[in-house]
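J.: sequence first, predicted model second:
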Amino acid sequence: MSKYVRWANEHDAEILTVLNHEFNGVELTADEVENSLSSTNELIALAILDDQPVGFACAQCFKSFCYRDSQGEITEMYIKETARRKGLATLLLSFLEEELRKRGATEIKVITGMNNAAALKTYERSKYVKKTYVVFQKKQ
């Protein structure tokens, strides 16, 4: 079993549309994903298992005047059901953490559902500490 993580690129647009639909039900076209890949500062990593893309994770690095250092945030992470429990989520986390560190982030936040036990366990094993934030969301 070979497993690794690499940066996603425009050639991955088709598989990213499939993985994203499985993850959150949003239907995007490959053209939309390709345009996003070429026009955003979002970091998108792809998990590969036996030469097949089986997951992805996204991150952002940003600077606010409110803080001395850059802030990192891992915003999305998904591994296909058949590829779970093989260490790919941890590989994705490490890969993104390293890049965020290179970009000056001294703190990284991850947001996940409070009932997502597998994700919570993964983040805790990776030394993330649970905080007590409340997130509000509003559709415009």
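T.: Looks like it came in fine. If you're wondering where the values come from, they're calculated on a predicted model, not measured in any experiment.

J.: make it CA atoms for all contacts and neighbour counts henceforth
T.: OK.

J.: just the helices in the chain please.
T.: Ranges of helices in the chain, per DSSP state H, are 13-24, 30-39, 88-102, 117-125.

J.: residues in contact with the shortest one?
T.: Under the criterion C-alpha atoms under 8 Å, 6 or more residues apart in numbering, residues 89-90, 112, 114, 129-130 lie in contact with helix 117-125.

J.: name the nearest of those residues relative to Thr106.
T.: Distance to Thr106, by C-alpha to C-alpha, is smallest for Val129 among the contacts of helix 117-125, at 14.5 Å.

J.: put this next to the first one:
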Amino acid sequence: MYERGVHVRPPRPGDKGVLAELIYRFYMLNEEFDPLWTLRDDAREAAAEEAEKIVSGGNGDIVLVAEAGEEVVGFIRGYIREMPLLANGRVAVVKEIYVKPQARRIGLGTLLIERFSEEARKLGARAVAGEFPAQNAIAHRFYERLGFRSFMHTMIREV
């Protein structure tokens, strides 16, 4: 399923530019599904700031990049949600996952989820959840195909 030369690793400082672009593309894609995901005018700069935080290691998130050959072609970012009253008290939440279009359909998204899950287990998580816009049917099918199920619903309204 995965091509030779494809691997997943933590981001390095040299990945900052491509990581910023992948973060920006993730939000651009999700803007198509819900107007509340409309990007702000300086979204590219904000993505660059997020990438800077990630590569400097200062944000506490679980972040991995997928590399095919010498090119970073995808990323995943999430965090640990503490739920102290539940038996599964630590849940790792995927909040962003994106693979460049030319690198899709070879299992990189699945590989990113697998490696994210391994990192989450090391941090004591007993479950992994994925967050995405409710209207994103592509993401819904992706997570279902990997064995995810509905766990919690988030409702939103503008104020």
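T.: Right, received. Where do you want to start? What you are looking at is a predicted structure, and each value in this text was computed from that prediction instead of being measured.

J.: which one of the helices of the first structure lies nearest to Phe136 of the first structure?
T.: Nearest to Phe136 of the first structure, of the helices of the first structure and by C-alpha to C-alpha, is helix 13-24 at 18.6 Å.

J.: pipe the helices of the first structure into CSV and attach mean neighbour count and distance to Met77 of the first structure per row.
T.: Shown next, in CSV, are these (neighbours: other C-alpha atoms under 10 Å; distance: least, C-alpha to C-alpha, whole Å):
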stretch, mean neighbour count, distance to Met77 of the first structure
helix 13-24, 17, 8
helix 30-39, 15, 16
helix 88-102, 18, 8
helix 117-125, 14, 9
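
J.: among those, which is nearest Val54 of the first structure?
T.: helix 13-24 (7.6 Å).

J.: could you give the angle of the closest one to helix 30-39?
T.: Calculated by axes from the mean of the first three to the mean of the last three C-alpha atoms, to 10 degrees, helix 13-24 of the first structure forms an angle of 100 degrees with helix 30-39.

J.: give the contact list for the closest residue to Arg77 of the second structure other than its chain neighbours.
T.: Closest residue to Arg77 of the second structure apart from its sequence neighbours, by C-alpha to C-alpha, 6 or more residues apart in numbering: Val63 at 4.4 Å. By C-alpha under 8 Å, 6+ apart, the residues touching Val63 of the second structure are 10-11, 54, 75-78, 116.

J.: for the residues you listed, which ones persist in the first structure?
T.: When you map the contacts of Val63 of the second structure onto the first structure and apply both residues aligned by TM-score structural alignment, their matches' C-alpha atoms under 8 Å, the shared contacts are 10-11, 75-78.

J.: name the nearest of the contacts of helix 117-125 of the first structure relative to Tyr67 of the first structure.
T.: For the contacts of helix 117-125 of the first structure, the nearest to Tyr67 of the first structure is Val129 (19.6 Å; C-alpha to C-alpha).
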